[in-house]
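Asker: What follows is a predicted structure for the sequence shown.
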Amino acid sequence: MNDMSWADGVTRVAVLTGAGISTDSGIPDYRGPSGVWTRDPALVEAFTRDSFRSDPAVRTRFWRTYLGHAAWRAEPNAAHRALAELERAGVAVRILTQNVDGLHQKAGSSPRKVLEMHGTMHEVRCTGCGARTPSDATLARVAAGDADPRCLDCGGILQLAVVLFGQHLDADTVSHAERIAAHSQLMLAVGTSLQVEPVASLCAVAVNAGNRLVIVNRDPTPYDDLAVEVIREPSGTALPRICAALATRAASAVR
């Protein structure tokens, strides 16, 4: 990591986070060497909207997969905590996350400053009537033998409140994220392959608005050429240093 001169004068930061920021918390990523899709490519079908809604067997596999998912037991790691500490230091931090695990909020980041681009696993949504309920009640039904739980109000298909493949992101959420990317002086892209659109293109939105882009990721991404720096360190070691430097320089700027 260089002298981080790109951190000078930065008081507004947007942080785009992907699965890689949560691997130190014991949650596997998707496309890495030990990723969910790498180990079991067929599991992608259970996360595809049309397959999920049309095939009870797919839904059964989906719920069985999530019943024992590591994310339910996961705790925030050093990267999550560093971002929460940066906010507490007075830097304007907005987190745009592709993750559904809720670990940013659990680490102490203000919920209103975390935009969950792909939804949350902590709620269940009925695809019929739209009712939203906490996930634990539905998971308890699955654990008790209800392999394909239905809405208790209307009988509709229940889905975790996450965006599946083939399902469009909420247009208002995308517009909100684009505004944040355009108005932040620095965009940090952390632990994301930047292969899933339209979220990945937020990096281009930031750069086209004249802002700096720094990428922290183990593997190359399609947006590396736009970045002022690409950092190959694990997020758990890189982010605490980055956030400490940002906090120190922001404090110096207001003196």
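Answerer: The structure has been received and is ready for your questions. Given the structure is predicted, the values throughout are model-derived calculations rather than measurements.
Asker: contacts, neighbours, all on C-alpha from now
Answerer: OK.
Asker: Let me see the ranges of the strands in this structure.
Answerer: For the chain, the strands defined by DSSP state E cover 12-17, 92-97, 114-116, 119-126, 132-134, 158-162, 186-190, 212-216, 229-231.
Asker: how many other residues sit next to the nearest residue to Asp148 once chain neighbours are set aside?
Answerer: Spatial nearest neighbour of Asp148, chain neighbours left out: Thr60 (5.5 Å); criterion: CA to CA, 6 or more residues apart in numbering. Close neighbours of Thr60, defined as other CA atoms under 10 Å, add up to 17.
Asker: Below is structure B, check it against A:
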Amino acid sequence: MQEQITRAAQMIRDADALLITAGAGMGVDSGLPDFRGKDGFWNAYPALGNAGLDFRDVASPYLLRRDPALGWGFYGHRLKLYRETQPHAGFALLQAWARRMKRGAFVVTSNVDGQFQKAGYAPERVCEIHGSLHHLQCDRNCTGLIWSADEFSPQVDEVNCRLLNEPPRCGRCGELARPNVLMFDDWNWISERTDAQRRRWNDWLKGVQRPVVIELGAGLAIPSIRHITARVCNTTGAQAIRINPVAPEIDLRMGVGLQIGALAALQAIAQALGEAWRLSFRLGARGGEA
């Protein structure tokens, strides 16, 4: 694997911009659950496994309406977990590399956990293609508004995955509020916040000349992020570094694959980048906006 790591480091050295495309595997090293497959999901939420419910059943607007205590037990637990989780050191490594690049970094992620913003990335440089659990909307979409979830403090019976306090409500009509995330079979997601993020990402991409894409923990079950990586490489000529311990395969003309976890891969690349880059990371040298 050392040859691939060396190549990845050279791709980063040659780039004037860093596009970070991240899936669920990015958060595993921070201690977030891995939902890959029913076993991973049921290990995280055994009560749902006992009820025979899988991720698609629970991440559904229909379940949230039918049983708000169960639906918000699931989403409330995740929201609390995301608020308590500290991003791992790999987030800072990516920021340090971006600071050496003329155009800095932009993040495109399918994660709804807000970990990049928590790690210090500028919110205007993050695109959350499936929305954010830190934001709410009316389930009826009475006004099209999206608002912060900061005032909602979920109290969850983790054994039974049920919300103990009142679920959030729409301040306009009083109906149930839901996370502003794209669920399965979801026709009522308000996408305006994500649409604005996409426009900023597209504007940023127009100004880069030699981008490198670092894709982290993007699986095959819901391949949205992998498709984005491929599209950017095909349209801009960018090279990609695919980091995935399960499915690292990539067209060699497009880039390099590393069959390893996110944090370990980023630390190995940092070692290969050499002392000058490590020194700039320690001193906080800035050359672009991350």
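Answerer: Good, I have the coordinates. Just so we're clear, the structure is a prediction, and the values are computed from it rather than from any experiment.
Asker: so can I have TSV of the strands of structure 1 showing mean neighbour count?
Answerer: Shown next, in TSV, are the strands of structure 1 (neighbours: other CA atoms under 10 Å):
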stretch	mean neighbour count
strand 12-17	24
strand 92-97	24
strand 114-116	19
strand 119-126	20
strand 132-134	15
strand 158-162	23
strand 186-190	26
strand 212-216	25
strand 229-231	19
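Asker: Would you mind giving those strands as JSON lines with distance to Leu169 of structure 1 added?
Answerer: Shown next, in JSON lines, are those (distance: least, CA to CA, whole Å):
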{"stretch": "strand 12-17", "distance to Leu169 of structure 1": "16"}
{"stretch": "strand 92-97", "distance to Leu169 of structure 1": "13"}
{"stretch": "strand 114-116", "distance to Leu169 of structure 1": "10"}
{"stretch": "strand 119-126", "distance to Leu169 of structure 1": "9"}
{"stretch": "strand 132-134", "distance to Leu169 of structure 1": "17"}
{"stretch": "strand 158-162", "distance to Leu169 of structure 1": "10"}
{"stretch": "strand 186-190", "distance to Leu169 of structure 1": "19"}
{"stretch": "strand 212-216", "distance to Leu169 of structure 1": "23"}
{"stretch": "strand 229-231", "distance to Leu169 of structure 1": "28"}
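Asker: Which one, of those, ends up nearest to Asp148 of structure 1?
Answerer: Of all these, it is strand 158-162 that lies closest to Asp148 of structure 1, at 8.3 Å by CA to CA.
Asker: quick one on the thing from earlier: out of the strands of structure 1, nearest to Asp146 of structure 1?
Answerer: Across the strands of structure 1, closest to Asp146 of structure 1 is strand 158-162 (CA to CA), at 12.0 Å.
Asker: Where in structure 2 does the closest one align, residue-wise?
Answerer: Using TM-score structural alignment, strand 158-162 of structure 1 corresponds to residues 177-181 of structure 2.
Asker: what's the mean distance for that stretch versus structure 1?
Answerer: Once the two models are superposed, stretch 177-181 of structure 2 sits on average 1.2 Å from its counterpart in structure 1 (mean CA distance after the TM-score superposition for structure 1).
Asker: Quick one: map Pro33 of structure 2 onto structure 1.
Answerer: For Pro33 of structure 2, the aligned position in structure 1 is Pro28, judged by TM-score structural alignment.
Asker: ditto for Glu128 of structure 2
Answerer: So, by TM-score structural alignment, Glu128 of structure 2 is matched to Glu116.
Asker: Go ahead and confirm that match touches Arg94.
Answerer: No. Counting by CA atoms under 8 Å, Glu116 of structure 1 stays clear of Arg94, with 10.9 Å between them.
Asker: residue contacts, whichever residue in structure 2 pairs up with Leu186 of structure 1?
Answerer: Leu186 of structure 1 maps onto Val212 in structure 2 when the alignment is built from TM-score structural alignment. Going by CA atoms under 8 Å, 6 or more residues apart in numbering, Val212 of structure 2 touches 11-12, 15-19, 238-241.
Asker: make it 6 Å
Answerer: Shown here is Val212 of structure 2, whose contacts under the criterion CA atoms under 6 Å, 6 or more residues apart in numbering are 15, 18, 238-240.
Asker: ditto for Arg212 of structure 1
Answerer: Leu186 are the contacts of Arg212 of structure 1 under CA under 6 Å, 6+ apart.
Asker: For His134 of structure 2, see how far away the aligned residue in structure 2 for it is.
Answerer: Aligning on TM-score structural alignment places Arg212 of structure 1 opposite Gln239 in structure 2. Using CA to CA, to the nearest Å, Gln239 of structure 2 is found at 32 Å from His134 of structure 2.
Asker: likewise Gly261 of structure 2?
Answerer: 26 Å.
Asker: Gln197 of structure 2 too?
Answerer: Applying CA to CA to Gln197 of structure 2 and His134 of structure 2 gives a distance of 15 Å.
Asker: same thing with Ile5 of structure 2?
Answerer: Counting by CA to CA, the gap from Ile5 of structure 2 to His134 of structure 2 is 35 Å.
Asker: burial of the closest residue to Ile21 of structure 1 other than its chain neighbours, as a residue count?
Answerer: In this structure, Ile21 of structure 1 finds its nearest non-sequential neighbour in Gly191, 4.9 Å apart by CA to CA, 6+ apart. Applying other CA under 10 Å, we find 25 other residues in the vicinity of Gly191 of structure 1.
Asker: Also Ser25 of structure 1?
Answerer: Number of residues near Ser25 of structure 1 (other CA under 10 Å) recorded here: 20.
Asker: show me the contacts for it.
Answerer: Per CA under 6 Å, 6+ apart, neighbours of Ser25 of structure 1: 74-75, 77.
Asker: preserved in structure 2, out of those?
Answerer: Among those, the ones still in contact in structure 2 (both residues aligned by TM-score structural alignment, their matches' CA atoms under 6 Å) are Asn77.
Asker: would you turn the contacts of Ser25 of structure 1 into a markdown table with neighbour count?
Answerer: Shown next, in a markdown table, are these (neighbours: other CA under 10 Å):
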| residue | neighbour count |
| --- | --- |
| Ala74 | 18 |
| Glu75 | 19 |
| Asn77 | 19 |
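Asker: For the contacts of Ser25 of structure 1, could you give me a markdown table that also reports distance to Arg218 of structure 1?
Answerer: Compiled in a markdown table, the contacts of Ser25 of structure 1 are given as follows (distance: CA to CA, whole Å):
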| residue | distance to Arg218 of structure 1 |
| --- | --- |
| Ala74 | 21 |
| Glu75 | 21 |
| Asn77 | 17 |
